[in-house]
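1. The following block contains a protein sequence and its predicted model.
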Amino acid sequence: MAWNNVLCVYYSRTGNTRKAMEEIAKSLGAELAELEDSVDRSGWGGWLRCGVDAMRRTLPPVKCASRFPLTDYRLVIVGSPVWAGRCCSVVRSFLKQNGKDIRNASYVLTRGCEDKNEEIFEQMDRYTPCGHRTAVSLRAGSVGYAFWQEEFLRQTQEFLRTAGR
């Protein structure tokens, strides 16, 4: 079933979050929008900057090119890589600027380590008064990646069928 009033919004430095969000958006028939900031995050210097920005809770100016105002979406699925044990600064900035306009939120984290970093969901909830409805933490290349992504999709579709009106 296509959910044309669902937005999948994300930031991806290396492409892992982009890939996960593209798969989720395709499975749901949802709109996909990439967050952009003006900071050069390429190479090792960019990797280091990302970690420092996350630890300092830097809030860079962010652009999101969604088709409609966030208030028009039944669900906004926010995808973020994990930087230094936190959601990335680009996503934090987006949520701080726009979280109050999100009626229902779900979160997708992508990470490079074994730790699921599920405490980040609570960090993100600080900026979204509605809290999150579903959430998943994915590690590219891990054995459980496909299982957890499918479980997230199942829970999200159930939410949209029953409560996300």
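-> Great, that's in hand.
2. CA atoms for contacts and neighbours, from now on please.
-> OK.
3. Okay, buried residues for the longest helix anywhere in the chain please.
-> Determined from DSSP state H, the single longest helix within the chain is helix 145-162. Neighbour-count burial for helix 145-162 flags Y145, W148, Q149, F152, L153, T156, Q157, F159, L160 (criterion: 16 or more other CA atoms under 10 Å).
4. Comparison target, given below:
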Amino acid sequence: MDADFKTENLENAGTSWCEAMMIGDCGFDGNIQDLRLGHPKKGIGKAFCDAIHKSLSSQHAEKLLSGYGLSADTDDEMAFEKVLQTFNDIGFYPPTIAYAEGLGMQTYMYRFNELKSMAWPLAMSRNTYSGRCLLFQNYNDHLDDPQLRTADVSHMRCSNSFTERNHGRLGTAERAR
């Protein structure tokens, strides 16, 4: 192998000028992977199980798959949601925690876990689509009164928090570190 490897500590981009950071997650950020997958639901349970068995030891593969209730013969629709949940739990939540805890600067972490408020393609109870709708006010005409109040409060709190932080006033948000 012919390569140059860095052995010294590398500075994270932005740590010399960024004083604080806000990062967060929604309860089901991994659902955006449905776009990348292109909806190949037919046989996805078997394909995913085969890939996990090729990638992990038998013991770890079985532990992961049983933890998510996945097997080669899981119904395609259910398997698709469980695969996306696995992607979420591995690819979204841990990096959010790692950034919040490991950047060496003041970090604020939010968790947006609003119950699913409208009919979406995926039947998960919480998802990032509803978070976007509530935060950016995209679908207010489809919300009932309690959901509209949540949208207004969510929008106001996030807008105020972002504005305060951008102007050097940290406000009252809870710190992750």
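-> Structure's in. What do you need? In this text, all values refer to a predicted model and were calculated from it rather than measured experimentally.
5. what's the TM-score here?
-> The TM-score (TM-score structural alignment, normalised by the length of structure 1) is 0.32; 94 aligned residues with a CA RMSD of 5.5 Å.
6. which one of the buried residues of helix 145-162 of structure 1 is nearest E122 of structure 1?
-> Proximity of the buried residues of helix 145-162 of structure 1 to E122 of structure 1 (CA to CA) peaks at F152, which lies at 17.2 Å.
7. mind checking how far the nearest residue to the closest one once chain neighbours are set aside is from T17 of structure 1?
-> Closest residue to F152 of structure 1 apart from its sequence neighbours, by CA to CA, 6 or more residues apart in numbering: V136 at 6.1 Å. Applying CA to CA, to the nearest Å, the value for V136 of structure 1 to T17 of structure 1 is 12 Å.
8. what sits in contact with each of those two?
-> L109 (CA atoms under 8 Å, 6 or more residues apart in numbering).
9. who has more neighbours, these two?
-> Using other CA atoms under 10 Å, the more surrounded residue of V136 of structure 1 and T17 is T17, with 24 against 21.
10. I'd guessed that one sits against V91; true?
-> No - the criterion here is CA atoms under 8 Å, and T17 of structure 1 misses it with V91 at 11.7 Å.
11. May I see the buried residues of the lengthiest helix in structure 2?
-> What stands out as the longest helix in structure 2, according to DSSP H, is helix 145-166. Within helix 145-166 of structure 2, the residues scored as buried using 16+ other CA under 10 Å are Q147, L148, A151, D152, S154, H155, S161.
12. For the longest helix of structure 1, name the packing helices and strands.
-> Counting contacts by 3 or more CA pairs under 8 Å, 6 or more residues apart in numbering; DSSP states H and E, helix 145-162 of structure 1 packs against helix 16-28, strand 132-139.
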